[in-house]
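Asker: Got a sequence here, can you build the structure:
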Amino acid sequence: MDPSTIPSTQFATRYFDAWREGIAVVYDVEPPSYDVAAGFGASVEAFQLGDMIVTDAHLGDQRYVRSTARVRRDGLDHFVLNLYRTRGWKAQTSDGEFEGTAGQVSVVDLARELISDEPDSDLVALFVPRDLLEQRLPDLTALHGSAPTGPHALLLADYLNLLARRLPSLPMGDGRVLSRATCEILTACFQPSLVGVEAARPALNYSCGGARCGSSSPVSLPPR
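Answerer: This is a model prediction of the structure:
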């Protein structure tokens, strides 16, 4: 890790049991029905962005589980925004089922139950403490188990994709500035209004550096 850039850690394994142990701080995971030893792999790079964490990952097939007992036990009070660059997901919550495809962002409240079937995919995940959003968004409970659509959702997907690409080379001092900028962008995208969009505009200009971050085109996928 370059000490002059935003702090990051890396983890990679070909063994499902090692991945199960590594992800246990957030999820209980179950392997797919086939022999995971034949083709499972996981690689994750995680960046500390103020009080947020951004991960850029390639993960093999698995099922994520946050049971009622698990939620009570670990007390995690974060939202997770997952941008699936490839493939998609199908999940169950106490409110019903939801699913999505590549290019969409899913929203998960870690203080609530979830079962999510995840195919082999590339994804960006943003972990946001609840208290960073609750003053800006009045009804956070409505976000759990959602996959927003429309132009603001596309803007959010573009932003997360660009953020993950740029983080490895950004200076260490940019972390907290980007954290504040990201909060404003989340507010503008989840609660669309002229006021919210205008409040986020300086953040978008800073973060995107002139890139077409607000484009309504699909997320540009990395070569595989």
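
Asker: Please make it C-alpha for all contacts and neighbour counts, starting now.
Answerer: Will do.

Asker: check which helix or strand covers residue 111.
Answerer: Using DSSP states H and E, residue 111 maps to neither a helix nor a strand.

Asker: Enumerate every residue touching it.
Answerer: 71, 75, 76, 77, 78 (Cα atoms under 8 Å, 6 or more residues apart in numbering).

Asker: need these in JSON lines with secondary structure and distance to residue 168, can you?
Answerer: Below are those laid out as JSON lines (DSSP: H, G, I helix; E, B strand; the rest coil; distance: Cα to Cα, whole Å):
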{"residue": "71", "secondary structure": "helix", "distance to residue 168": "32"}
{"residue": "75", "secondary structure": "coil", "distance to residue 168": "30"}
{"residue": "76", "secondary structure": "coil", "distance to residue 168": "27"}
{"residue": "77", "secondary structure": "coil", "distance to residue 168": "27"}
{"residue": "78", "secondary structure": "strand", "distance to residue 168": "23"}
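
Asker: Another for comparison:
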Amino acid sequence: MARWNVTAVNDPDAFDRYRAGLADWYDTSGFSDADASRFFTEKTICQFGDFVLTRGRSIGQTLTRGPEQIRRSGLDGVTLLLDFGGLEGDADGLTVSGRPGTVHIRHQARLSAARLAAVDVLTITMPREAAPPWLMEPHLHGASIDSCPAIGRILINHISVLASTAPTMGLEQGINSIRAALILAEKAFRNSGRLSSNQTKAVYRSIRAAATQHIDRHLTESQLGIVHLTNAIGVSRATLFRAFSESGGINRHITHQRLQRARSALLERIGRNPSVAEIAHTHGFVSEAHFSRLFKLAYGTPPGAVRPLRTLPEPDFSGDIRYDLLLDWMKGGPD
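Answerer: All right, here's what the predicted structure looks like:
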């Protein structure tokens, strides 16, 4: 991950360095005389395999990718751009515009220009070979969708939450979340309708995989819950609930996993150590009473009644050869 927050106040050359840094990607223009002194740029960049996700803010400007920038950058891929400030521009001869909260598609090897009143954008960028084929269809360069259709709102919300939580995501979580965004984007841009059954299953499968992985790593933490998960894996509450609906819900899944792990801890105890209260606390339950009630509902017996697995003494082969004793131990017979 890379991150910076530079202003003309703390770096008098920030404006010139910004324009020079972007020169191979974009020609920057449309600045006022006062912009150099009030200039700022904020950027967060996260890479997940072939995918690069960015969050950027800056002053208003025009960004143009002409033949020279396309040649110098050598980029041949596609960007999904969620713009929060509103833009007007051109995509290879097609006039484009979008109100705040619109997702745009831009092919990097084709001409484009955008005038932004203020740079406030999220982007997901990938090379051609990593992009799904539909996203590289020529007619989609310059396409956009806003929050009017339901699928547009879902896509925008998903990208927004993904970007806010990306800095804390692992590689697999990030890739799964971006792939889910691309499935939503396909439906939004190609059909503007409801997801097919297979597409829905694919989205929810990737969300469940990311959530389950995160749950397993943080299962013993008391703060693990809906808010924690939505922030960690980059989805809305509603999407998370739907992803686990067939398995009884996300809270039930977390509780089930905690109970299983706590039961293992009870079986591995030496005598009564650790105590039921200690096991409850270390496995994310709010109290011993809460743990005991849930445990009895799940297993039909209170946790205190669980007998630790008997640790069998090692056979002593220094005297008689007692295969009868060894066999008895293997069968679980008396000592």
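
Asker: hang on, the earlier thing: any quick ChimeraX command for the buried ones out of the contacts of residue 111 of the first structure?
Answerer: Buried residues within the contacts of residue 111 of the first structure, by 16 or more other Cα atoms under 10 Å, are selected in ChimeraX with:
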select :71,76,77,78
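
Asker: Widest-spaced pair of the contacts of residue 111 of the first structure?
Answerer: 71 and 78 (11.3 Å; Cα to Cα).

Asker: any common contacting residues for the two?
Answerer: Taking Cα under 8 Å, 6+ apart as the contact rule, residue 71 of the first structure and residue 78 both touch 110, 111.

Asker: just the strands in the second structure please.
Answerer: 2-7, 27-29, 40-48, 51-65, 77-83, 87-91, 94-98, 102-107, 112-127, 144-145 (DSSP state E).

Asker: okay if I get the ones you listed as a markdown table plus distance to residue 251 of the second structure?
Answerer: As requested, the strands of the second structure are exported to a markdown table (distance: least, Cα to Cα, whole Å):
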| stretch | distance to residue 251 of the second structure |
| --- | --- |
| strand 2-7 | 34 |
| strand 27-29 | 49 |
| strand 40-48 | 28 |
| strand 51-65 | 30 |
| strand 77-83 | 32 |
| strand 87-91 | 41 |
| strand 94-98 | 39 |
| strand 102-107 | 32 |
| strand 112-127 | 31 |
| strand 144-145 | 34 |
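
Asker: Select, out of the ones you listed, the one closest to residue 171 of the second structure.
Answerer: Residue 171 of the second structure lies closest to strand 40-48 among these, at 5.4 Å (Cα to Cα).

Asker: Mind giving me the packing neighbours of the closest one?
Answerer: Secondary-structure packing of strand 40-48 of the second structure (3 or more Cα pairs under 8 Å, 6 or more residues apart in numbering; DSSP states H and E): strand 2-7, helix 14-22, strand 51-65, helix 171-190.

Asker: top helix in the second structure by residue count?
Answerer: helix 197-218 (DSSP state H).

Asker: ok so, going back, could the helices and strands packed on strand 40-48 of the second structure be laid out in CSV, adding mean neighbour count?
Answerer: As requested, these are arranged in CSV below (neighbours: other Cα atoms under 10 Å):
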stretch, mean neighbour count
strand 2-7, 14
helix 14-22, 15
strand 51-65, 20
helix 171-190, 20
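
Asker: May I see these arranged in CSV, with distance to residue 197 of the second structure as well?
Answerer: Output for those, formatted as CSV (distance: least, Cα to Cα, whole Å):
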stretch, distance to residue 197 of the second structure
strand 2-7, 38
helix 14-22, 42
strand 51-65, 26
helix 171-190, 12
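
Asker: Which residue in the first structure occupies the aligned position of residue 94 of the second structure?
Answerer: Matched by TM-score structural alignment, residue 94 of the second structure corresponds to residue 96 in the first structure.

Asker: Neighbours of its match, how many?
Answerer: 9 (other Cα atoms under 10 Å).

Asker: Residue 37 of the first structure too?
Answerer: Around residue 37 of the first structure there are 11 residues (other Cα under 10 Å).
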